[in-house]
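>>> Need a 3D model of the following:
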Amino acid sequence: MTITQAAVVEGPGAPFTLREVELDEPRQGEILVRMKAAGICHTDLTVAAGLIPFPLPGVLGHEGAGVVEEVGPGVTKVRPGDHVVLTFTSCGGCASCRLGHPAYCTTWIPQNLIGGKRADGSSPISRDGTQLGGRFFGQSSFSELAIADQRSVVKVVDDLPFELLAPLGCSIQTGTGAVWNTLKPEPGSSIAVIGTGSVGLAAVMGAALMPVAEIIAVGRRQDQLELAAKFGATHTVDSSQADLATALREITAGAGVDYVVEAVGNPDVLRGGIEALAPRGAVAVVGAPPYGVEVSIDVHRLLPGRRVLGVCEGDSDPDRLIPLLARLIKAGRLPIEPLVKEYRFADIQSAVDDFKAGKNLKTILRFG
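Presented below is the predicted three-dimensional model:
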């Protein structure tokens, strides 16, 4: 058993507080990782608020980067000293996993969001002999040392800063993957990205690496829209000053936009994106509103081949996509550095408060 410090959420609505916890030794298929950086994501805060039924007290965190300390029995994909990114986990055996779509694993929700335990009912994290909720997204990376499921661990190059690697575990792969894996825009097509947070801006960067004709960034903050333009957006729309569907149709000379990434999680925004679609167009729904939120649409809008596609984690196969994203960062083709604001791990609650206040695009905790 190993003693380490982790950010524990004691119950719904409680703050993140640093506490000593005990970690099991890595078991079959598990990896002990010394964390170097971890990103804060809306999903972490949603769980901490008690809006997703993860077992609390518990340890969250699902955008991690670090160095392998030890591997458990049966682990061959990494070895001690390897630099790794921690991402979501999956079973590896269901039809979706076998076909290269582990983000749609049949066990995704219990293994990543709400389980908090191994398949045998145990947690790798405890405190004073009492088990805590752990294995969040197969990792619980808000901890100086983390026990991660091997399917959550992806080996990457060892010459990139950890603060740039950590966001690849969720937000960057989600935004780029929504464009590359789900929408797959044809050359000369148009794409609108609604939402200019880290996921939306990653989608803009991903679109800029494809031969599309128009990339339209839609948001409410001028500084983020200016950043989107630097990342490759050909047009920007301030949605607080214009009707979304009307603005998108005007930019496309009345034809409608071919593809939309909705990264806000607002039903009215999603409806506007659907209304702006060209025939045979598609909207990728990335933003996640609270459970139970519904969107009403005129079915006749869909009959000309328009599609609404839900997207989880960019439909990523992490072992393939994350190393590619790392190589693109290294080559200067995926410029995510302006998104990142760093905080010490010890200041996690201040980092969370600033993130909630909208002060940062991608909040990164640094360990050590």
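>>> From here on, just use CA atoms for contacts and neighbour counts.
Will do.
>>> isn't Gly314 right up against Thr182?
Yes: counting by CA atoms under 8 Å, Gly314 does reach Thr182; the two are 7.2 Å apart.
>>> which one of these two has more residues nearby?
More neighbours surround Gly314 than the other of Gly314 and Thr182, with 28 against 20 (other CA atoms under 10 Å).
>>> need the contact list for the residue most central in space within the chain.
For the chain, the residue nearest the mean C-alpha position is Cys170 (2.5 Å; CA atoms, centre = their mean). With contact taken as CA atoms under 8 Å, 6 or more residues apart in numbering, Cys170 is in contact with His62, Glu63, Thr87, Phe88, Glu313.
>>> if we take those residues, which one ends up nearest to Pro55?
For the contacts of Cys170, the residue nearest Pro55 by CA to CA is His62; the value is 15.6 Å.
>>> quick one: that closest one and Ala148, what's the gap?
Per CA to CA, to the nearest Å, His62 is found 10 Å from Ala148.
>>> another one to check against the first:
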Amino acid sequence: MTTPISAHVLREPRGTFQLADGIELGDPRPDEVLVRYHSTGLCHTDLFARDVFHQAEFPAAVYGHEGIGVVEAVGAGVTDFAEGDRVMASYASCGRCRTCLTGRPFNCVQFNDINFALARADGSYKATADGQPVGSSFFGQSSFGTHALVSERDLAKVPEWVAPDDEYLLGPLGCGVQTGAGAILNVLRPGPTDSLVISGTGAVGLSGLLAAAAAGVGTIIAVDIIPERLALAPDLGATHVIDGNEEDQVEQIHDLTGGGATHAFDTTGVAPVLTRLVDGLAWGGNLGIVGAAPGMTLDLLPVMQLGRRVQGIVEGNSVPRVFIPQLLELRRQGRFPLEKLVTTYPFAELEQAIAATNAGEAVKAVLVH
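Prediction:
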């Protein structure tokens, strides 16, 4: 038996996502769960896949990787979930490599191969259309559809106390929000007497800002070139903002922090921005980096000379089943107002959500079924 679904399908590199019916999803394998999505977030990684990853020789594909929904069926070997459970999907990992077995699935040695694949690890496809394969395993979930087959390992339960009306907020916790918040809470860990510079105030950067405010960080500086984002930052907890177009950014950081920031977090992957962040650090300061851009480089001399540290961060170094409930608890306490980042769109309006995101009108766009 198969499950008929609708999904936003990409058929050519840099093309448009087109909502299509007539896609058939297979039955769950022993370790898989059939999820009917209620909503899904839009992440820049989806657009990276559209523009860079998707190749002409690939089949039609369904992307999306910030899904939340309800379990409709489970494979024979699934033990942690049952029909009717509310679940959030996050990134995929193999569960068998050294880093997975030591509690670091975010550093899975097969991370890229698994998450950027359009098929299962054995090469099989989860979905077909008119007898032809449809890529439907992006980050293990392909949430730009009404349904998906997701490995049990890649799911987290929605706590019972979360109101149904708030479910639309939770999908982004599976990637963008946990990446930003985890970078602060799991990796950099600044405290009340520390100072933090966040470069790039999109969904990831502002999630980090929310986390820093929740942790009581004393000085939080937001840097961006989009005035609307900078205007939002103080409402989320920033103590200062800096226009990323200004030439004296390093001097401003040193002035605001009394000699240099103890921590910095970059979400842009732009080489000149990284250089400024390193120069803005105090002796022994820490810089966390997520994402990358073509040609990204960093001069290590100023890093080594002043004992600074630079660390790459993947998915906020988060174990989703552990970290996502922590973020939800912070929100329940009123310390993580995630709703201030989210703008909703009907499920059919993916292209409109993309346009609004690219224009800076939406921080975190969420498609609601």
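>>> Next, the TM-score between them, please.
Scored against TM-score structural alignment, normalised by the length of structure 1, the superposed chains reach a TM-score of 0.94; 363 aligned residues with a CA RMSD of 1.6 Å.
>>> picking that back up, just checking, what residue in structure 2 corresponds to the residue nearest to the centre of structure 1?
When structure 2 is aligned by TM-score structural alignment, Cys170 of structure 1 is paired with Cys175.
>>> now do Leu328 of structure 1
Matched by TM-score structural alignment, Leu328 of structure 1 corresponds to Leu330 in structure 2.
>>> Return the residues in contact with its match.
Applying CA under 8 Å, 6+ apart, we find Leu330 of structure 2 in contact with Ala214, Phe336.
>>> Please repeat the previous calculation with a cut-off of 6 Å.
Going by CA atoms under 6 Å, 6 or more residues apart in numbering, Leu330 of structure 2 touches Phe336.
>>> Next: Ala292 of structure 2.
Residues in contact with Ala292 of structure 2, defined by CA under 6 Å, 6+ apart, are Gly269.
>>> Mind checking what secondary structure it has?
Three-state call for Ala292 of structure 2 (DSSP: H, G, I helix; E, B strand; the rest coil): coil.
>>> Relative to His54 of structure 2, how far out is it?
For Ala292 of structure 2, the distance to His54 of structure 2 - CA to CA - is 18 Å.
>>> and what of Ala362 of structure 2?
25 Å.
>>> go on, Ile242 of structure 2?
Noted for Ile242 of structure 2: a distance of 36 Å to His54 of structure 2, by CA to CA.
>>> now swap in Asp299 of structure 2 and tell me
According to CA to CA, Asp299 of structure 2 and His54 of structure 2 sit 32 Å apart.
>>> Which residue of the two possesses the greater neighbour count?
Remark: of Asp299 of structure 2 and His54, His54 carries more neighbours, 22 against 11, as counted by other CA under 10 Å.
>>> any idea how far that one lies from Gly67 of structure 2?
Distance, His54 of structure 2 to Gly67 of structure 2, using CA to CA: 20 Å.
>>> Also Leu306 of structure 2?
Between Leu306 of structure 2 and Gly67 of structure 2 the computed distance is 42 Å (CA to CA).
>>> more crowded one of those two?
The residue with more neighbours, out of Leu306 of structure 2 and Gly67, is Gly67; 35 against 15, by other CA under 10 Å.
>>> Let me know how buried the equivalent of Val363 of structure 2 over in structure 1 is, in neighbour terms.
Matched to structure 1 by TM-score structural alignment, Val363 of structure 2 sits across from Leu361. Look at Leu361 of structure 1: counted by other CA under 10 Å, it has 19 neighbours.
>>> ditto for Thr46 of structure 1
Thr46 of structure 1: 15 surrounding residues under other CA under 10 Å.
>>> Kindly report the same for Leu25 of structure 2.
Neighbours of Leu25 of structure 2 under the rule other CA under 10 Å: 23.
>>> The one 5 residues further on now?
With neighbours defined by other CA under 10 Å, the count for Pro30 of structure 2 comes to 13.
>>> In structure 1, what residue corresponds to it?
Here Pro30 of structure 2 is matched to Gln28 in structure 1, going by TM-score structural alignment.
>>> show me the contacts for its match.
With contact taken as CA under 6 Å, 6+ apart, Gln28 of structure 1 is in contact with Gly72, Pro73, Gly74.
>>> just the strands in the stretch 1-150 of structure 2 please.
Under the criterion DSSP state E, counting those that start in this stretch, strands of the stretch 1-150 of structure 2 are mapped to 3-9, 18-25, 32-41, 67-74, 86-89, 127-129, 132-134, 147-151.
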